[in-house]
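Enquirer: Sequence and predicted structure are below.
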Amino acid sequence: MTHIAETFRALHVPGRPFILANVWDAGTAKMLQSLGAQALATSSAAHAYVLGRPDGGTLTRDEALSHAEDIVRATNLPVQGDFENGFGDDPETCAETVRLAAEVGLAGICIEDTALPAQTPYDAKLSVERIRAAAAAAKALPHDFVLTARADGIMTGGYDIDEAIARCTAFADAGADAVYAPLPNSMDDLAKLCAAVPVPVNALVAGRYTAQTLAEFADAGVARLSLGSALARTVHKTIYDAATEMFEKGTFTRLGKGISGDIVDGLLQKE
């Protein structure tokens, strides 16, 4: 019988990107599945928002695992965990995070190279050792598990595209199944990354990259498109706009632009 992680792995084809839809509860998981998602992921930022916290190292590993398990139970799609920095600095913590993630049914997780809650990247050598330990733990599991290694320095201002490529290449050599360097400065840089590394590359659809098309990402050699917190922030923008109108103007027109409850009910009832 095919394990869910094998299904997830098979979706990763460079030049034929699929959309990894980041969700934040059972309801959004069911809706996105009904609307055509092939795989889902948690979002650490969106999860933090649900808990009334800011993004960036405010979640515990137990919280992330419990949250992910709720989403896994709500859907029959592969689910990846956005597990920030693996919830610890040392390699063995990253390895233990992999083992625990597999226990709750996740098809894979993503581990970044930022020493949260700061925005400072880990030393290059340590960042590779962390991924090496996580990859070894994944390979020791009795079933498949997809480990994605994130090089966040471009996004955080910690390093440039050349260092991101060097780190992603080293992550792949250390056993990562996919890599991810969010928000490079241009599509040319993204294509350069895809051409340089020997494993599938994830691209984040946020900021300037929301202007790109699926076909353009395919041309760059991308294998996977994740949304991060972009979808959650789109929902929060709707809340913000409606609340601002209500409380500042005393009018309610934005409440009349919502989706029909019947449509939502129908999406949630699909199997």
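Expert: Great, that's in hand.

Enquirer: can we go C-alpha only for contacts and neighbour counts from here?
Expert: Will do.

Enquirer: Residue 130: neighbouring residues, count only.
Expert: The number of residues packed near residue 130 is 27, by other C-alpha atoms under 10 Å.

Enquirer: Just give the closest residue to it, not the sequence neighbours.
Expert: Excluding the flanking residues, the one nearest residue 130 by C-alpha to C-alpha, 6 or more residues apart in numbering is residue 91, at 4.1 Å.

Enquirer: and residue 139, what is it in contact with?
Expert: By C-alpha atoms under 8 Å, 6 or more residues apart in numbering, the residues touching residue 139 are residue 145.

Enquirer: For it, give its distance to residue 99.
Expert: Here the distance between residue 139 and residue 99 works out to 10 Å (C-alpha to C-alpha, to the nearest Å).

Enquirer: then this one, side by side with the first:
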Amino acid sequence: MQTSYSAAAFRELHHQATPLLLPNAWDAGSARLIESLGAAAIATTSAGVAWSLGYRDGNALPVEEYVARAASIARVISVPLSVDIEGGYADDPATVAETVTRLIDAGAVGINIEDGVGSPHLLCRKVEAARAAGERCGVPLYINVRTDVYARGLVPQEQRATEVLARAQGYRAAGADGLFVLGLVNTSEMSAIARDSGLLLNVIVWPDLPPLDVLAEFGVRRVSVGSWLPQTLWAHTEQLVRGFLRDNAIAPMMTDATPYSEVNAVF
């Protein structure tokens, strides 16, 4: 089965000498561009997908629209696809399993699922359900669990590494493969979490993150971009449109534009 092969290939990408770099995509076009530039896999940014479909980020994205978007991305790429499903878009683990099954059918071989400010115990049940869904589909799904302990300051700073490791123990037992610690930049804590969590560590581009070429020294196996790309493009588009509407400026829209023929040729 092609999906099973892709899932195995995606797993192997987390065991290289250097961390897997994932510039996150939000639609088929961005995914195809990212792949064409050499990305070994495609991972979605749930925020970027939500914004592109007209929804706020934060578990508000209708599952049927996300499944359709995942399928459109899978159609245009040949590398493995991992889908960020936020908190699973449901509190019921069985419903999360149904969503995961639909995404696997659409072409996904990996997921991100997060705890946010919710119960880590509930997330463990969701991870178990997602793992079972993958097994029923015959796909060794790569489950990357995001914890927001650092990013949201869920505990005092001096307790964050300990809290992450405590959560990681439960997530690993539930069937997780990777641990995504949003906002982690401290290298000593990074090393401790990578060493003691029993999961493959994922970090994200973040202020004060060490250089990408040294992250492997601290145990990082995967680095993602999250929503930084669509956020940057939003700012650039805002600048261009403001200039067009207020200042009658047209040259900036053409100066750095990729030629139409080059864009069309990517597909």
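Expert: Great, that's in hand. Computed from a predicted model, the values in this text were never measured in an experiment.

Enquirer: In the second structure, what sits opposite the residue nearest to residue 130 of the first structure in the alignment?
Expert: Alignment note: residue 91 of the first structure maps to residue 93 in the second structure; criterion TM-score structural alignment.

Enquirer: So its match versus residue 265 of the second structure, what's the distance?
Expert: Distance check for residue 93 of the second structure against residue 265 of the second structure: by C-alpha to C-alpha, it reads 42 Å.

Enquirer: From residue 241 of the first structure, how far out is the residue of the first structure most remote from its centre?
Expert: The outermost residue of the first structure relative to its centre, with distances by C-alpha atoms, centre = their mean, is residue 250 at 38.1 Å. Separation of residue 250 of the first structure from residue 241 of the first structure (C-alpha to C-alpha): 13 Å.

Enquirer: that older thread, residue 93 and residue 265 of the second structure: which is more packed in?
Expert: Legend: neighbour count by other C-alpha under 10 Å for residue 93 of the second structure and residue 265, higher for residue 93 (20 against 7).

Enquirer: quick one: the helices in the second structure?
Expert: With helices called from DSSP state H, the second structure shows them at 2-12, 28-36, 46-52, 63-76, 93-106, 120-137, 160-174, 187-196, 228-247, 251-255, 260-265.

Enquirer: Dump the ones you listed to TSV, plus distance to residue 221 of the second structure.
Expert: Output for these, formatted as TSV (distance: least, C-alpha to C-alpha, whole Å):
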stretch	distance to residue 221 of the second structure
helix 2-12	11
helix 28-36	20
helix 46-52	21
helix 63-76	24
helix 93-106	23
helix 120-137	20
helix 160-174	16
helix 187-196	9
helix 228-247	20
helix 251-255	38
helix 260-265	32
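
Enquirer: hmm, back to that, any idea how far the match of residue 91 of the first structure is from residue 133 of the second structure?
Expert: In this view, residue 93 of the second structure and residue 133 of the second structure are 11 Å apart by C-alpha to C-alpha.

Enquirer: again with residue 7 of the second structure
Expert: To residue 133 of the second structure, residue 7 of the second structure is 14 Å away according to C-alpha to C-alpha.

Enquirer: repeat for residue 102 of the second structure
Expert: Residue 102 of the second structure is 10 Å from residue 133 of the second structure, by C-alpha to C-alpha.

Enquirer: now do residue 212 of the second structure
Expert: Counting by C-alpha to C-alpha, the separation of residue 212 of the second structure from residue 133 of the second structure is 34 Å.

Enquirer: neighbour-wise, which of the two wins?
Expert: Relative neighbour count places residue 133 above the other of residue 212 of the second structure and residue 133, with 23 against 13, counting by other C-alpha under 10 Å.

Enquirer: Quick check, the more buried one in contact with residue 100.
Expert: Yes - the criterion here is C-alpha atoms under 8 Å, and residue 133 of the second structure meets it with residue 100 at 6.7 Å.

Enquirer: Now residue 39 of the second structure: closest residue in space that isn't a chain neighbour?
Expert: Spatially, and ignoring its direct neighbours in sequence, residue 39 of the second structure is nearest to residue 22 (6.9 Å; C-alpha to C-alpha, 6+ apart).

Enquirer: residue in the first structure matching the one you found?
Expert: The pairwise alignment with the first structure assigns residue 22 of the second structure to residue 20, based on TM-score structural alignment.

Enquirer: my read: that match touches residue 37, true?
Expert: Yes - at 7.3 Å, residue 20 of the first structure counts as touching residue 37 under the criterion of C-alpha under 8 Å.

Enquirer: Looking at the two, which one has more neighbours?
Expert: Neighbours per residue (other C-alpha under 10 Å) separate residue 20 of the first structure from residue 37, with residue 20 holding more: 24 against 18.
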